[in-house]
Each structure stands twice: as C-alpha cells, then as structure tokens.
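Undergrad: Give me a model of this one.
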Amino acid sequence: MTDTISRKIVSANILCTILIVCLHARYEYNGVYNIIGTLSDIAVPVFFAISSYLYFEKFDWNNPITSYKKGIKKRIFSLLAPYLIFSSLGFLIFTSKAMLKHEILPCDISSLKDVLVYICFAKGNPPLWYLTSLFEFVLLAPIIGYVVRTTKFSFVLIPLSVCFCHTLSYSNIIFWLPVLIFGCYCSIWWSYILKVFRDINSLYVSCFGILILVFICISFNDIIDRTIPVYYIYRISAPVLFLAIMGRFDFTPPILFKIKNYTLFIYCSHSLILFFLFPIIKKLPYNFLIYIISVVFLLLVSVGIGILVKSRCFRLWRILNGGR
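TA: Sure, this is the predicted structure:
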C-alpha cells in the first residue's frame, strides 16, 4: 500500500466518522436534514469497504491459518474490548438516569441475565453494532478472500450478491457482503484495476462521481423508507462513488488530521454524549446553525475527553481506543 493510498484511507476514515456524527446529531429529519441523512449513509459502507481492503492487504496468503488466528486475536482487543466497555457505559448512564428520575429501568437490574443481554446487544449505545459486525467479517474473511482470488472477474459477485442480500437486516454482516467483496477485490486485484482505468481521466471520473452523489441526495430528499431496494443499491454503490471522488479530491482540511487517532473513540462515545446534549438542544430554537454548532461541539467534547483520558491514563486509553 502506497503512502498516497494510506493518506486517502485516513482522510476517508475521518470524513466518515464526522458523517456518522452528523447522521445521529439530527433532531429533525425533513428537508435539508434528510439530505444530510442520505449523504451520511455512505459512511458505514465506506467503513466496511476500507476495513475489508485493509484486512486483505495485511493477510498472509502463504501462511493463511496463522494470519487468520492473528487477525482474530487482534480484533478481540481492538473491537470487542471497546464494544463491551462503551456498551457498559451506556447501561450505567441509562440505568442511573432512570433511577434518579424514578423512571422505568432499561432492564431488570436484579437479573444478571437481563443485564448481560442489555450490554451484549449494546442497547444503551446502538451505534456499536458496527464493531460486532466487523468482528463477524473477520471470522468470514478468508472465505471471501479465497473466492475473490480465484479470478479477476470475481467482481461479478458484487451485483450478484446484491440480489440476495438486500432483504437482510441492516446489522447483519451479510447485508454488507457486496461492499466487503469490493474492498477485498481492490486489495487483491488493484494492479488489474489500475490497468483497466489507466487511460481514464481521474478528474472527469471524480467530477462525475460528485454529480451522481449530489443527484442521489437530492432525489432522496423526501425518502421515508430506507429499506427499499433502490436505496440499498445506493448504499452499496457508495464506496465506489467515494473512491472515484477521493481519487482526485481530498476534502479533509489539514486540521482534521489531528483527530485521526480519535476516530474510533468518537464513534463509540458520540451517542453517549448526545444523551446529555439532546435535552439542551430541545430547549433551543432548532435551526441549521444550532445543528452545526451541536455537531462541532459534540466532536470537540469527544476529542477533549479522549485527550484527557490519554494524558491521565494511557493504558486505559489504549483499551478504549482498541490499541490504536
């Protein structure tokens, strides 16, 4: 992997993390906020495509069993440990709030089983589903890799898998199989991709990608049901559009690269911070300016907490940030 590709991946990771925050920080869902939601929906498929690409970039095909075991052990620390901690924090926050306000408890705290189910399914911090799905991908990754490696024409599996996966649950890893195959294909057959597109002007491709993305976001400005097949195709196509755009342009301001080591922490903590932020927002005259301020404030608070934890207890920070 070249330095250019590495920087593009870091840039995409930062932008997609911010888009996730933008998606969940919305208090209203009509008009411009719906367009923001549609644009932000590219984040998760791009995350999965990048994760797939990086996994297979580091996978040792000459020693697959050892590489597979090593990958699982690494993800237990980098994915499952933060998942359990931030899910437990969600449980503590929602339970404490319910007890203080004499509301119905989120689960029966006298039942260890109910508490464990609540934590294991991250009911107090829903965005964490992505971490467990990513771990499921690691378990299935070699199967995807070996199939894609068989032929450079394995890209046909992407549209074929769309036909069978679009009816599945959003949190089901197989739902994201097309983008996982795409990421794998880019890693294994990158030289072939470059050969095919070597004579195509990247500026034209990037501009075309931007136009398509803008058109889609405007077309879906009043969408309510995001489970329809055409929207699934948009989700699955997002990494391709994103790659086409990022191939020529870099929309990440240099200052944002300072948060590159905090993206996972932002992702895991933003929902919990929003729990405290939303009651304040509801008391304000909600408009687009307030929305932007809340997004910026949320990012600053999350990064600020991360910096504080990192400076005071580096070992704890390593665990919370998955060893990154």
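Undergrad: Every contact and neighbour count from this point should use C-alpha atoms.
TA: Will do.
Undergrad: Other residues contacting the longest helix along the chain?
TA: Ranked by residue count and defined by DSSP state H, the top helix of the chain is helix 288-312. The contact list for helix 288-312, computed with Cα atoms under 8 Å, 6 or more residues apart in numbering, reads 18, 21-22, 25-27, 259, 262, 265-266, 269-270, 273-274, 277, 281, 284, 316-318.
Undergrad: Check the offset of that helix from the chain's centre.
TA: In terms of Cα atoms, centre = their mean, to the nearest Å, the centre of helix 288-312 is set 18 Å apart from its chain centre.
Undergrad: Assign the residue of the chain positioned farthest from its centre to helix, strand or coil.
TA: Farthest-out residue of the chain from its mean C-alpha position, per Cα atoms, centre = their mean: residue 102, at 35.1 Å. Per DSSP: H, G, I helix; E, B strand; the rest coil, the local secondary structure of residue 102 is coil.
Undergrad: Next, the structure of the following sequence, for comparison with the previous one:
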Amino acid sequence: MEEIQFRNKIIWFTFFYSLLVIWVHSYNAVLFLGSTRLGYQMDWLERLLGNTASQIAVPGFFLISSYLFFRGFTIEKLLVKWKSRMKSVLVPYVVWNLLYYLGYVVGSRIPYLSEVIGKGKVPFSLSGAWDAVLNYTYNYVFWYLHQLILLILLAPLIYMMMKTWQLGCLFLGGIFAAIYMGGYLPFLNLDALLYYSFGAFAAIHGKQVAEGKWNRGRFYAGAALLAAAIFLYGFDFPGRLKGEMAASAVCFRLLTPTGLWLLAPEGLLIEAKDWMKQNFFLYAAHFAIVRLVNKTGALLLPSVPAIPFLLFLFMPVLCVVLSYQAGRLLRWLLPPLWQVVNGGR
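TA: Here you go, the predicted model:
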C-alpha cells in the first residue's frame, strides 16, 4: 500500500482501539444498581463486551507501537528513536500522572466533588507525587505506557533477537512457552513482551505482508486468523499447566488484531478526520471522563437499568466529543502544553 494509506490505516486502527479501551473502563452497573442480582446481570452484559472483544485493544497498541519503532530500524538509529519516544511517551507519561495526582489532591478538597472522587482527602506531598509518577497510582490505565517505556528501553535486546528470523521465531516461542508455564518477569509483563516482540518481527521480516496491497488472499488470511483466535480463546491446552488459560487469552489477543489488519482494505478507509487523530490525548483523558460521568450519574440519576447500560454503550462517543473539544481549547489557549500532553503529535 502507499505510505499515505498506511498512515491513514494506522490512525483508523489506533482510533478503533481507543474506543475499545474506553469500554474496558466503563463498567457501571453495580455502581448504579448496587450489589443486586440485576446489578450483577447488567455487569455481566457490560463485561461481555469489555472483557472479551475489547481486550484486544492494548495488544493492538503494543503491536502498532512496536511496528512503527522497528520499521526501517537499524542499531545506528537507536538514539534517534529513543529521543523521539522520550518526547512522545516518557514526558507525557510523567506530566499526565502529575496532572491526575494534582486533580485528585484538589478535587478531594472540594465539597460534593470529593464525594464523587471517593478517596477521602488525598495528601499533597513530594512522596505522593513520586508514587503517582512511578506507580501510576491515580491513573491506572497508564500501566500500558509504563510497560511500553520498559519495552522501548529493551529495544536493542529485542532487535538482536529479531534480527534473524530463525532466532526471532525461537525467541517468540520461548516467550509463549514461559506464558504457558505460568512464568513471570519482574516489572515486565510476559504477554506485553510477546506482543511487542511480534510487532518487531513483523517490521523486520514481514513488511511486505503488513504493508502489502489488500487483495482476496489477505482477506482469507485475516479471516483464518480471526477464526483461529476465536477457537483458541476457549481452547483447553493439554497438560493443565498453571498458565494454560493465560496462553489461550494471549493467542486470542495476538491473532485478533493481526487478522483485523489483514481483513481491512486500506482503499475503503476514508481519510481520518481530525477528531480521530487525538488518540493519545483521548487515551490519557478518558479515564477521568469515565469516572466523573459514572460516579456523578450514580449520585444524581435514578437507579433504572437502562441508564447505566446506555451510558456504558455511548461512553466512547461522549469521551471522543469531550476530549476533542478539550484538545481544541488547549491547542488554542496553550499550544506548548498541548504539545506536551499530546506527546508532540
């Protein structure tokens, strides 16, 4: 595909994954209906979407981030890549965590708003700020960026493993075997390492496949990967090892984004609109919007089952609208700050 089509397809997929991530964090049935039978039934319905289909979002982000990092990569470009990611990932990670911390500190001292926040009076201290940055304490969704930063630091090692396809296949197989056997690494999630390494492998050895022009063969390959993902999601691996269910879920979360990429014809994707391009800002801001809307709604709106479910369904639309308008306002009033919180995008 042409470069402009490739970039447009990347925007479409990151926007799609952003919507799925919002659903992952939008559960509200028990919050509205309490610990009742109806509340748990509604919760099950919401989690059917948020805990199954939507869980492909973060693996999809890892795959795209890795592919773009290692696309055309050589070891001589490492410092340039690191410098770029410092601006687009590390600095926004620190700034957003501090902003969330300050938001909780201030909000917890404002009448009524403190009830919505529900954390008591959050202390303001240097140690609290440090904890907020280091452990993403007040912005849980930034676990992804925390993992991504670690993976970017490991880029030279991953590149060495992926440089030849034989060693790359062995490395990927070894990670999957460790997941299957219930292994773990300190600080780094094994499944995140698998997704990121697979993206690197695709960028180094599979560019013709990943960026090839869409045709019937790609459609069939994508459909086959989706079918395999659905089958493996509930597959009972033999041996009954500790990590067998994790391995099944990892297969689903790796194969589904890959299959969807092959299925989607780039020629039919219209040029992405401006409101689809603020995906980093949307990802960073959506958690505050979701929490504020759901908790405020639970306090003020009647406990009618349709209300939390409709809020859940339309939360991505609400988050896109609010974050886009906030982004436009920030771009207009404080362009330098906008560049920071949107990762220079």
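Undergrad: Just give me the residue closest to the centre of the second structure.
TA: Mean-position check on the second structure, Cα atoms, centre = their mean. Result residue 58 at 3.3 Å.
Undergrad: which residue in the first structure lines up with that one?
TA: In the first structure, the residue matched to residue 58 of the second structure (TM-score structural alignment) is residue 44.
Undergrad: Identify the residue nearest its match in space, chain neighbours excluded?
TA: Distances taken as Cα to Cα, 6 or more residues apart in numbering place residue 16 nearest to residue 44 of the first structure, at 7.6 Å, with adjacent residues excluded.
Undergrad: which ones are touching that neighbour?
TA: Neighbouring residues of residue 16 of the first structure by Cα under 8 Å, 6+ apart: 40, 42, 43, 44, 46, 47.
Undergrad: Identify each buried residue in the helix or strand hosting it, please.
TA: Here residue 16 of the first structure, judged by DSSP states H and E, is contained in helix 3-24. Residues 8-23 are the ones in helix 3-24 of the first structure that count as buried (16 or more other Cα atoms under 10 Å).
Undergrad: How much space separates the counterpart of residue 164 of the second structure in the first structure from residue 144 of the first structure?
TA: In the first structure, the residue equivalent to residue 164 of the second structure is residue 150, according to TM-score structural alignment. For residue 150 of the first structure, the distance to residue 144 of the first structure equals 10 Å [Cα to Cα, to the nearest Å].
Undergrad: okay, the two: which has more neighbours?
TA: Legend: neighbour count by other Cα atoms under 10 Å for residue 150 of the first structure and residue 144, higher for residue 144 (17 against 9).
Undergrad: Any idea how many residues pack against residue 66 of the first structure?
TA: 12.
Undergrad: repeat for the one 3 residues further on
TA: Using other Cα under 10 Å, residue 69 of the first structure has 12 other residues around it.
Undergrad: can you tell me which residue in the second structure aligns to it?
TA: So, by TM-score structural alignment, residue 69 of the first structure is matched to residue 79.
Undergrad: before we move on, what about residue 95 of the first structure?
TA: Residue 95 of the first structure maps onto residue 105 in the second structure, by TM-score structural alignment.
Undergrad: helix/strand/coil for that match?
TA: Under three-state DSSP, residue 105 of the second structure falls in the helix class.
Undergrad: Verify the contact between it and residue 119 for me.
TA: No. Taking contacts as Cα atoms under 8 Å, residue 105 of the second structure lies outside contact range of residue 119: 9.8 Å.
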